[in-house]
Structures are given as structure tokens and as C-alpha cells.
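A.B. asks: I need the structure of the sequence given here:
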Amino acid sequence: MGFKAPEFISADAVIKDADKGKGDDGLGEHELGTISKVMNGLVDIIKAVDQAHREPPTDYHGKKRADSIRSYAYMLTNPPRKNFDIYNALISLAEEAGVDMPTHKTLRKYMRDQSKLNRGL
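C.D. replies: This is a model prediction of the structure:
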């Protein structure tokens, strides 16, 4: 008579547990949620920038908000200095637009460094 390992320590069970909560591409549920939050936030930011350019605000606060949104969007295209922090600018733009975005650290994790991309690194 031989020894049979319990199901919870068999190779198949370990692989199933490792894959539990992962999507088709191997990302965990939490990570997929974070990526979804970033993507949805970016779409909402694009909408807010479009609205700030196309729809004239009717009051002082709306004008100030639209001016801030346009200013932050402009800085993303035309950084004011060489070591410009794109992540903080994006978070500030999101806050002004009323969009919920992840933290600076999270954006840095999921976005490539734009300065390195522009230098070809």
C-alpha cells in the first residue's frame, strides 16, 4: 500500500491556488482593478479636458476650474522644466477634473517614464 498526498499539497492544487484570482493574462484581481481605475480615470480626464476647451463656463468657479484643467493639460505636452514630474501633474489634473486616480507611486508603476522614452532608453 502506498502513501497518497492530501489534495491540498498536490501539484495540481498548488497550481490552482496560484492561479486563483488571476485574469487571462496572469494579473491578480487587485492589479486588474488598479489598471482599470487608471484607464477609466484617463478617459474621464480626456473628457474633462475636452469639456474645458469646448464648453465655456458660466460662473467664476467654472472658469477657474476650466483654466486650471487647460493649464495642467498644457504642461503634459509642454513641460516647464527638464525634470518635470508628469505623475504629479497628472494627479493634479485629475483632482481639478474631479477624477479619482491612484497615487503617484501607483502611476509610476504602471506608466513608463516619459523622459526615458523621449531619449530612446
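
A.B. asks: could you use CA atoms for every contact and neighbour count after this?
C.D. replies: Fine.

A.B. asks: OK, contacts around His104?
C.D. replies: With contact taken as CA atoms under 8 Å, 6 or more residues apart in numbering, His104 is in contact with Tyr87, Asn88, Ile91.

A.B. asks: now the residue positioned nearest the centre of the chain, nearest residue through space, not along the chain?
C.D. replies: Geometric centre of the chain, nearest residue: Val38, 2.7 Å, by CA atoms, centre = their mean. In space, and not counting its chain neighbours, Val38 is closest to Met101: 6.2 Å by CA to CA, 6 or more residues apart in numbering.

A.B. asks: and the top helix by length along the chain, what does it pack onto?
C.D. replies: Determined from DSSP state H, the single longest helix within the chain is helix 29-54. Contacts defined by 3 or more CA pairs under 8 Å, 6 or more residues apart in numbering; DSSP states H and E place helix 29-54 against helix 60-77, helix 86-97.

A.B. asks: buried ones in that helix?
C.D. replies: Leu32, Thr34, Ile35, Val38, Gly41, Leu42, Asp44, Ile45, Ala48, Val49, Ala52 (16 or more other CA atoms under 10 Å).

A.B. asks: for comparison, sequence B:
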Amino acid sequence: MPKTILRNLQVGFGISLLILLASSTASYVSIRKQIHNSAMVDHSRRVMSRVNKILQDLQNAETGQRGYLLTGMEKFLDPYKNGLQSLPQSLSRAHDLTADNPAQQQVIDTLSTLV
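C.D. replies: The predicted model follows:
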């Protein structure tokens, strides 16, 4: 009889160990996937931030140009000049950030041509 109890304990311990191993493996895979997804979200956030910077530069240049054309005052060309100066760098950074997505790079290239 004591051998039966010992055998049952061994089987129970073995099953518990297998369940623990499976649970640990599932947790590890889940955490790795969550880390990857977090990195992808951060990357997307950086790309959107850079595209917003391009939009901001274009709006500043347009506003400055409009102000100068309406008033003829040179001070309104400052936002225009600043926007034109920072646009190439913003476009280049956006192009670099989208290196993993050819479709997005094509859009950035088209935008660069239009700008």
C-alpha cells in the first residue's frame, strides 16, 4: 500500500510539473509577443509624429507665404523659411522610419516630390 501512495504522489507531482512547464511556456510566449507589439506601437507612433511634423512644416510655410503675399511684410517670411529649412530633414527621417514598409516609403517619396 505505501508503494501505491508513493506512486500516486509521483504521478501527481509529474502532472503538476508538466502543467507548470506548459503555463510558463505560454506566459513566456505571451510576454514576448506583447513586447513585440509594444515595439510596433512605438514605431507607429514615431512615424505618425514625423508625418505630423511634415504637416506642421508645410502649414507654417503656407501661412508665412500667405501672410507675406497679403501684407508684403518681410517678417511673415520667417515661418516660410523655417518650414522650408526643416522639411527636407523631416521627410528624410520619415523615409528612414518607414524602411520596413515599401508602400509607406513610396508615399513619402511622392510627398517629397510634391513638396
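
A.B. asks: which one is Leu97 of the second structure nearest to, not counting chain neighbours?
C.D. replies: In space, Leu97 of the second structure is closest to Val47, 6.2 Å off (CA to CA, 6+ apart).

A.B. asks: that neighbour matches what in the first structure?
C.D. replies: With TM-score structural alignment defining the correspondence, Val47 of the second structure maps onto Val38 in the first structure.

A.B. asks: quick one: residues contacting its match.
C.D. replies: Met101, Pro102, Leu107.

A.B. asks: pretty sure the last one sits against Tyr87.
C.D. replies: To tie it back to what came earlier, the one meant is Leu107 of the first structure. Yes: Leu107 of the first structure sits in contact with Tyr87 when judged by CA atoms under 8 Å, with a separation of 6.5 Å.

A.B. asks: ok, now which ones touch Pro102 of the second structure?
C.D. replies: Pro102 of the second structure neighbours (CA under 8 Å, 6+ apart): none.

A.B. asks: please tell me how far it sits from Asp78 of the second structure.
C.D. replies: According to CA to CA, to the nearest Å, Pro102 of the second structure stands 35 Å off from Asp78 of the second structure.

A.B. asks: could you do Arg45 of the second structure as well?
C.D. replies: 29 Å.

A.B. asks: same thing with Thr63 of the second structure?
C.D. replies: 10 Å.

A.B. asks: equivalent analysis for Ile19 of the second structure, please.
C.D. replies: 67 Å.

A.B. asks: quick revisit: check whether the residue nearest to Val38 of the first structure really touches Met39, as I assumed.
C.D. replies: No: Met101 of the first structure is not in contact with Met39 according to CA under 8 Å; the separation is 9.3 Å.

A.B. asks: if we can go back for a sec, am I right that the residue nearest to Val38 of the first structure is in a strand?
C.D. replies: No: counting by DSSP: H, G, I helix; E, B strand; the rest coil, Met101 of the first structure falls outside a strand, being coil.

A.B. asks: contacting residues for Ala52 of the first structure?
C.D. replies: Taking CA under 8 Å, 6+ apart, one finds Ala66, Asp67, Ile69, Arg70 in contact with Ala52 of the first structure.

A.B. asks: again, 6 Å this time
C.D. replies: By CA atoms under 6 Å, 6 or more residues apart in numbering, Ala52 of the first structure lies in contact with Ala66.

A.B. asks: mind checking what it lines up with in the second structure?
C.D. replies: Match for Ala52 of the first structure (TM-score structural alignment): Ala61.

A.B. asks: measure that match to Arg45 of the second structure for me?
C.D. replies: Ala61 of the second structure is 24 Å from Arg45 of the second structure, by CA to CA.
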